[in-house]
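Visitor: Okay, predicted coordinates and the sequence, questions at the end:
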Amino acid sequence: MNAPTSSLTRHAVSVAKRLVVKVGSSSLTTAGGGLDAERLDAIVDTLACRVAAGTGVVLVSSGAIAAGIAPLKLRRRPKDLATQQAAASVGQQALAHAYAESFARYQLTVGQVLLTADDVARRAHYRNAQRTLHRLLTLDTVPVVNENDTVATNEIRFGDNDRLAAMVAHLVGADALVLLSDVDALYDGDPRLPESSAIREVHGEKDLEAAKIGDSSSGLGTGGMVSKVDAARLACTSGIPVLLASAAESGRALGPADTGTAFRARGSRLSVRRFWLAHAATAHGRLWLDEGAVTAVVDRRRSLLSAGITGVEGAFHGGDVVEIADPHGTVVARGLCSFDSEELPELVGRSTHELPDDQRREVVHADDLVPLP
C-alpha cells in the first residue's frame, strides 16, 4: 500500500474553517442493524475536537434505515419502499437521540435537518435549507443532515448521502468535504487483494482510470465507491477539496488529514444560484445545438439564440431549467429557458431579426446559463 503523502488538498482539509463530514451507515451500525454506540461516540469525539479548534462542522449522517432494522425485528435491510420508510421512521428517532446524547458530552447542541431531493430541486426550498444551515452554524450548533427517508419516494430520492453531502458542502460554503466510510481509500484493484494499492492523490480524471470502483457490499447502505467518486467529482468541480477515508481513522482524517485519498479541487466555486442551476435543479427538457452555438455558449459564454438550436425535446414552460446538448447528445450546459416548449419549434434555426417583435429575445440568457465541466 502506498503511504499517504502531504498535499495542498490535505492541508486545506486540515485547516478548513467550515467542514462537511459524511458518515456512512456501515460506520455507525452493527452487522445485524441497530446503532453501535461505541462507533458513533468515536465519530463524535473527533467532530467535537474539530469544533473545539474553531471549525464549523456540518455532519451528513446515514444510518436511519439501518438503525431501524433491529427494533423492527427485520432480518435485513428492506427492499420495498414502504418498509424502508417504516424503518427510517423508527431509526431516525434513535439516530437523532444518539447524536444529541453523544454531543452533549461536550456541551454541544445538535440540530436535525431532514432533506429530500425535492428540497434542492426547487430554488425556494434550496434557499430555505441554506438559511437554516447557516443559522444553525452561527448559533454554534452542529447540524446533522440526513435524507428524509420517511417521506422520500423513489422519484425524489438523492439515491445516497454522498451526493447529498456534496450538495450540502456547496450549500453552506464549506472549505472542504470529508467522506468517512468502511473503505479506507480509493484503490487500483480489489482492496481485499494484497497486490492492490491505494490511490492517495486524485488530481483529475486520468488518476481515476486505474481505480477499482464498485458498489456497496455491506448490505446496510446504498452508496459505494461509485457514489463517493461521483460526489467527489461534484464537489471538486465546484471548487471544494475532498478527502475519502475510513471512519476508523476519523481522528487522522479530521486532524492532519494524512490518510485516505485526497481529491484536488479543480474548478472555480460557483455562486449558490449557478450551482443550483448546474447540479440541483430538475431539468424539464432539452435543447439541441449546432457546433457553432455550442462554441458560443460554452467557450465564449454567450447567450443562446434561436438560430443555433436544431431541436427541442420535452414539455416545459418559460422559466424552467433545460439541458443544452451538442450535436452528439452530450449535455454541455444547463439554463433557464425563456420560452415554452410549444413556442420553440417554429423558432428553431431562425435568426433573431427574422422573429416577431415579441419573440426577439435570447432563448437562454448568458446570466441564466451554466456550462458543465
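Guide: Received it, and whenever you're ready, just let me know what you need.

Visitor: From here on, just use CA atoms for contacts and neighbour counts.
Guide: Noted.

Visitor: so how many other residues sit close to the residue lying closest to residue 272 once chain neighbours are set aside?
Guide: Excluding its sequence neighbours, the residue lying closest to residue 272 (CA to CA, 6 or more residues apart in numbering) is residue 171, at 6.8 Å. Neighbour count for residue 171, taken as other CA atoms under 10 Å: 21.

Visitor: next one: residue 41
Guide: Neighbours of residue 41 (other CA under 10 Å): 18.

Visitor: ditto for residue 292
Guide: With other CA under 10 Å as criterion, residue 292 counts 12.

Visitor: so it makes contact with residue 308?
Guide: Yes: counting by CA atoms under 8 Å, residue 292 touches residue 308, with 6.9 Å between them.

Visitor: Please, where are all the helices along the stretch 1-150 of the chain?
Guide: Applying DSSP state H, counting those that start in this stretch to the stretch 1-150 of the chain gives helices spanning 8-15, 37-52, 64-69, 81-104, 117-121, 123-138.

Visitor: Can you list the buried residues in the fifth one?
Guide: Think helix 117-121. Neighbour-count burial for helix 117-121 flags 117-121 (criterion: 16 or more other CA atoms under 10 Å).

Visitor: and which of the residues you listed is nearest residue 180?
Guide: Of all these, residue 117 has the smallest distance to residue 180: 21.6 Å, by CA to CA.

Visitor: and the closest one, what does it touch?
Guide: Neighbouring residues of residue 117 by CA atoms under 8 Å, 6 or more residues apart in numbering: 156-158.

Visitor: Included below, for side-by-side comparison, is a second structure:
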Amino acid sequence: MSDVRAAIASARSIVVKIGSSALTDLESGLDRSRLDALVDALEARMAAGSDVIVVSSGAIGAGIAPLGLRKRPTDLATKQAAASVGQLALAHAWGTSFARYRRVVGQVLLTADDISNRAHHANAQRTLDRLRSLHAVAVVNENDTVATNEIRFGDNDRLAALVAHLVSADALVLLSDVDGLYTGDPRKPGPDGRPATLIAEVSGPDDLDGVIAGSGGALGTGGMASKLAAARLASDSGVPVLLASAADAAGALRDASVGTVFAARPERLSARRFWVRHAAESLGSLVLDDGAVQAVCLRRRSLLAAGVTAVHGNFSSGDVVDLVDTAGTVRGRGVVAYDADDVARMIGRSTDELPSDLRRPIIHADDLVPA
C-alpha cells in the first residue's frame, strides 16, 4: 500500500462526498437501498474510530420525481423548487438510515458566501466542530433553495474540498459513479485507438499531463473535471484525496484500496492563506509590472505602490484582489490594505512620494498567496 493510501486509511477525521448519481435516479428519485449501503460503509469507518462529515449531493435529484419532472431542470426557479422538495426527503433519509445505528444527524446547508465571508466562514467551522464534539453526523449540502448562479459553489465536489480544509480534515473521499481518474473517457477509445487507463496515484501536476476530463451527467452538476479540480484544491491545501465509485464505498472507507489517490502537499496551508487562495471572492485586480511580479509573486515580497500599473474593481480595504501581470495572467491573490480609490492615487509612486497615511504596503507579504 502506498503512503498516500495508508494516510487516508488511517485518517482520524475525513470528509466524504456522495454524488447525486449515487443516491438518486430520474425515474424514482431517492434510492433508499443505495443510501443505506453507503451509511453501512460510513458507520463501519466511524466504528473504527474516525470522525466523518458527509457532503451529500442529491437534493435537486430527489425532488425531480415527486414534482413529476422528466429531467434535471435548467432554470434557477425550478432548480430551487426541486431542491426545496428534495432537501426534506434527503435529510429525512439520512436521519432514518443513521438511526439504525443510533446516530443523530445534523443538517448543515451552506452557500458560497458562507465560505467566502470570513465571519460566516468561522460560524460554519464552529457549527461543524460542535456537531462532531457532540458525536452527531454532520450532513452538508449546498443550500440550493436560496443559492443563485452568482453565489454558487458550482458543484458539491468543490464544496467538499472547502469543507475538508474548513474542519482540518485528515482526508477527503469523493464517491460518485466513476471508479477513479482515467487518462480519458473509459467508455471510448483514445485518439490512438487504445482504451483509457486508470491512474492509481497522482503525486503532482506532471501526473496529469494529457488527462482529458469531462463534464457532469444527467443528475449532477459535476463530472470528472469538477472532481479533478476539487482533488487538486484539497491536495494543494494539504489534504490527501481518494476518488472512487460509490459502489466501492466499503473498500474506499475501509482501507482506501480502490480508485485514485491524490497526494497532499507536504505543508498544509494556513486557514488564512487557504481562504485567500480558494475561498474568498476576488473583488478587483491590480496589474503589476514585471519587476513587481518577480518580487511579489515569485519571491513573496510585499506589494508596494511603485509596482502597480493599473487598478480594476471597486474594492475596499480588507477585500481580496487578484494580482495580474501585463499579459492579463493571474499570478496571485492578496488582501488589499486600501480602498480602490486610494490605490489609484498611489500607482507607480515610491514610498517616499506618498503621504504618511499611505506608506504601508498595498498588500503585505503575509496576506499574499501565489497563483
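Guide: Structure's in. What do you need? Please read these numbers as outputs of a predicted model, since none were measured by experiment.

Visitor: Quantitatively, what TM-score do the chains reach?
Guide: Once superposed, the chains reach a TM-score of 0.96 (TM-score structural alignment, normalised by the length of structure 2), with 366 aligned residues with a CA RMSD of 1.2 Å.

Visitor: mind listing what the aligned partner of residue 149 of structure 1 in structure 2 touches?
Guide: In structure 2, residue 149 of structure 1 lines up with residue 144, judged by TM-score structural alignment. With contact set as CA under 8 Å, 6+ apart, residue 144 of structure 2 has these partners: 59-60, 79-80, 83-84, 111.

Visitor: returning to what we had before: any idea how far the residue nearest to residue 272 of structure 1 is from residue 14 of structure 1?
Guide: 20 Å (CA to CA, to the nearest Å).

Visitor: Am I right that residue 244 of structure 1 is in a strand?
Guide: Yes: Residue 244 of structure 1: assigned to a strand according to DSSP: H, G, I helix; E, B strand; the rest coil.

Visitor: From residue 367 of structure 1, how far off is it?
Guide: Applying CA to CA to residue 244 of structure 1 and residue 367 of structure 1 gives a distance of 34 Å.

Visitor: any idea how far residue 77 of structure 2 lies from residue 297 of structure 2?
Guide: With CA to CA as the criterion, residue 77 of structure 2 and residue 297 of structure 2 are 42 Å apart.

Visitor: so residue 308 of structure 2 touches residue 291, yeah?
Guide: No: judged on CA under 8 Å, residue 308 of structure 2 makes no contact with residue 291 at a distance of 9.9 Å.

Visitor: give the contact list for the counterpart of residue 114 of structure 1 in structure 2.
Guide: Using TM-score structural alignment, the partner of residue 114 of structure 1 in structure 2 is residue 109. If you count contacts by CA under 8 Å, 6+ apart, residue 109 of structure 2 has them with 140-143.

Visitor: How many neighbouring residues does residue 306 of structure 2 have?
Guide: Neighbour number of residue 306 of structure 2 under other CA under 10 Å is 19.

Visitor: Same question for residue 179 of structure 1.
Guide: 28.

Visitor: before we move on, what about residue 74 of structure 2?
Guide: Neighbour tally, residue 74 of structure 2, other CA under 10 Å: 8.

Visitor: need the contact list for the aligned partner of it in structure 1.
Guide: Aligning on TM-score structural alignment places residue 74 of structure 2 opposite residue 79 in structure 1. Contact analysis of residue 79 of structure 1 by CA under 8 Å, 6+ apart lists nothing.

Visitor: Give me the distance between residue 79 of structure 1 and residue 222 of structure 1.
Guide: From residue 79 of structure 1 to residue 222 of structure 1 the distance is 11 Å (CA to CA).

Visitor: for residue 228 of structure 1, same thing?
Guide: 11 Å.

Visitor: between those two, which one's more packed in?
Guide: The neighbour count for residue 228 of structure 1 versus residue 222, taken as other CA under 10 Å, is higher for residue 228 (25 against 17).
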